[in-house]
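Novice: The following block contains a protein sequence and its predicted model.
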Amino acid sequence: MDLVAPVVVEPLRGRRCSECRQGPLQRMIVEFNAPVCLDCADLGHLVFLPRGDTALTRRARENSALWAVVVRHNRRRTRYERQGLLVEEEALARAEAACLADAEARARRRARDAERRAVRDAGITAALEAEILRLFPSIPAERAREVAVHASVKGSGRVGRTAAGRALDPGAVTAAVRASVRHVDTPYDTLLMGGVPRHQARTRVAPAIEAVLRAWRYGGQDGHGRDRG
C-alpha cells in the first residue's frame, strides 16, 4: 500500500483552528477548506525537522510510524515549497544517533586517509632529497632537505609533484635545485623588484647559478675529475 503523508501548512497570516479556536497557528492542516491545529489533527506530538540534511531526514522518516510534510506558500513563485518534516521524537533521536555514528566513522576514515597521504608524501620528499644528494653530493644536507620539501608540496604543481619529479628524472631534480639557487643565492628577486624583465634577470644570474651547481656537483673538482688546486 502506498503511503500518503499528511501535509501540514505554515500559514502566511494568522489563522485559528476551526475546532478548538486556538490561534494564531504556526502550523495547521486543512480539512474541508478549514484550518485545523496539529493537536486537533492528532499530530501535536510530532517534532519539526527542518529540511537540509538529507541523511537525517531519510532516517527520521523511515523510523517514524507517523510523519507529515511541512510546506509554505511562496507568493513570488506562486507555489508551495517544502520546509521539512514532522516526525516522532524518538525516531528523530534514533536518526540523529545513526548520523552521528556515520559522522564519526567518516572522521576516522578521513584521518586514516590523511595518515596514508602523509606517509606517501613523506616518501616522495625523502626520495627527492636522496636524489638531490646523489646528483649534488656537495650540497649542504639541510639545503637538500629544504629543496626537496619545497619542491614536493602537495597541490603546488612544483617539480616534485610532476610525473618527471616523481620519477626522479635528473633534469627535473636539477630544475628544482636550480630554482632554489636562483632565488636564494643570486640577486634574481632583487632584480625583478627593480623592474628588470624576467628573461633579462635570468640571463644575468645564470653564470652564478651554474657556478653554485658546479660546486655542489663536483665539489673541489673541475667537472672532469681533476682537482682544481
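Specialist: Cool, the structure landed.

Novice: Every contact and neighbour count from this point should use C-alpha atoms.
Specialist: Will do.

Novice: Hmm, A95 and R59 touching each other?
Specialist: Yes. Between R59 and A95 there is a contact under CA atoms under 8 Å: 5.1 Å.

Novice: Give me the more crowded residue out of these two.
Specialist: The neighbour count for R59 versus A95, taken as other CA atoms under 10 Å, is higher for A95 (22 against 17).

Novice: What distance do you get for R117 to V153?
Specialist: Look at R117 and V153: by CA to CA, to the nearest Å, they are 12 Å apart.

Novice: Use this one as the comparison:
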Amino acid sequence: MGQPVTPHSPGRLVAVQPLRHKRCAACRQGPLSLLVLEDGAPRCLDCADLGHLVFLPRGDTALTRRSREESALSVVVVRFNRRKSRYERQGVLVEEAALARAEERCLADAEARRRRRARDARRRGVADERFTAAFAAEILRLFPGCPAERARAIAAHASVRGSGRVGRSAAGRALSGTAVVSAVVAGVRHGDTPYDRLLMEGVPRQEARRRIVPAVEAVLRAWRGAGEGEDQGCGHGRPPGARTPLPH
C-alpha cells in the first residue's frame, strides 16, 4: 500500500515530517523537516503561515493538552509509518507563549502534587508512630519483663508499612495477642538465638527452628514472668508452667 497523498485529521490542521527530501513548492527551500500539503504540493511552515509555531513532541499528555488549550492556533504533526501503512502522530505545533503558559501550569500542578505527597507522608508517619507505640505497649502488657527499648524495636520492625510483616496484617493492626506474640517470637528468634547462624551454615529452616525452641521459650518465660516468678504463669489466664506456642 502506497503513502497517501494527504494525511487526514478531521477538524485539525496537519503538518508532515517527510520521509524523503522535499522542497517547498513556493519558495523552493529545502530539504524540509516539516511541511504542509496544500492541494498535494508541499509548503514550508513559513509559506503556510505557520512559521511562528514551535514543535512539542508527543509524550507528555498533560503538557500537550494544555498547550493546545492555551494556543489560538495548533497543528498536529504526523509521520508516515511504512510498516503499518498509516500516518502516526509525532507531536503538535503550538504558539511559543502558549507552550510557556502550559509548562507553568504543569509545574504548578507538579508542585501541588509534591506538597500533597509530603502532607500525606507526614500523616502516614504520625499514624505509623502511633501504631508502633501501641504495638510496643501491647508487647509490654503481654511481656512485662521485655526491655522497653527491645519492645519498641520489635514493634517498629513488625509494623513497617508495606513490609508484609505480621504488624501490617489485619490481626496485627487489631493488636491481636496472636499477632503480637508472633512478632515477639520472631524478634527473639533472630536476636537471642543462633537461628541466623544455623541458616548460614545450611541447616534447613524447619530444623533450625526446632533447635532453637528451648532458647526462645526461655526468653519468653523470663519476659512473661517478670515480678511474678516463673511458677506463676503470665498473669493472663495461662496456667502455671504453660509453654508459649511458637508460630511456625
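Specialist: Received it, and whenever you're ready, just let me know what you need. All of these numbers come straight from a predicted model, not from anything done at the bench.

Novice: Could you get me the TM-score between them?
Specialist: TM-score of the superposed chains, computed with TM-score structural alignment, normalised by the length of the first structure, equals 0.93; 223 aligned residues with a CA RMSD of 1.3 Å.

Novice: one step back: ok, R117 and V153 of the first structure, which is more surrounded?
Specialist: Higher neighbour count among R117 of the first structure and V153: V153, with 17 against 13, using other CA under 10 Å.

Novice: how about the counterpart of the more buried one in the second structure, what does it touch?
Specialist: In the second structure, the residue matched to V153 of the first structure (TM-score structural alignment) is V160. Counting by CA atoms under 8 Å, 6 or more residues apart in numbering, V160 of the second structure touches 128, 167-168.

Novice: Would you mind giving those residues as TSV with distance to A183 of the second structure added?
Specialist: Output for those, formatted as TSV (distance: CA to CA, whole Å):
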residue	distance to A183 of the second structure
D128	16
G167	7
R168	11
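
Novice: In TSV: these, plus distance to F55 of the second structure, neighbour count and secondary structure.
Specialist: Below are these laid out as TSV (distance: CA to CA, whole Å; neighbours: other CA atoms under 10 Å; DSSP: H, G, I helix; E, B strand; the rest coil):
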residue	distance to F55 of the second structure	neighbour count	secondary structure
D128	47	16	helix
G167	53	28	helix
R168	49	19	helix
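
Novice: Looking at these, which is nearest V216 of the second structure?
Specialist: G167 (19.7 Å; CA to CA).

Novice: In this structure the closest one contacts S176, no?
Specialist: No. Under the criterion of CA under 8 Å, G167 of the second structure makes no contact with S176, lying 9.7 Å away.

Novice: Map T178 of the second structure across to the first structure for me.
Specialist: By TM-score structural alignment, T178 of the second structure lines up with G171.

Novice: Spatially central residue in the second structure, please.
Specialist: The centroid of the second structure falls nearest to G162 when counting by CA atoms, centre = their mean (10.9 Å).

Novice: sec struct for that residue, please.
Specialist: State at G162 of the second structure, reduced to three classes by DSSP: H, G, I helix; E, B strand; the rest coil: coil.

Novice: can you pull out the strands in the first structure?
Specialist: Using DSSP state E, the strands of the first structure run over 7-10, 28-31, 34-37, 47-50, 68-74, 79-87.

Novice: Find me the equivalent region of the last one in the second structure.
Specialist: Correspondence between strand 79-87 of the first structure and the second structure is established over residues 86-94, with TM-score structural alignment as the criterion.

Novice: Quick one: average offset of the matching stretch versus the first structure, please.
Specialist: Compared with the first structure after fitting, stretch 86-94 of the second structure deviates on average by 0.6 Å (mean CA distance after the TM-score superposition for the first structure).

Novice: Over to stretch 178-189 of the second structure?
Specialist: In the superposition against the first structure, stretch 178-189 of the second structure averages 0.9 Å from its aligned positions (mean CA distance after the TM-score superposition for the first structure).
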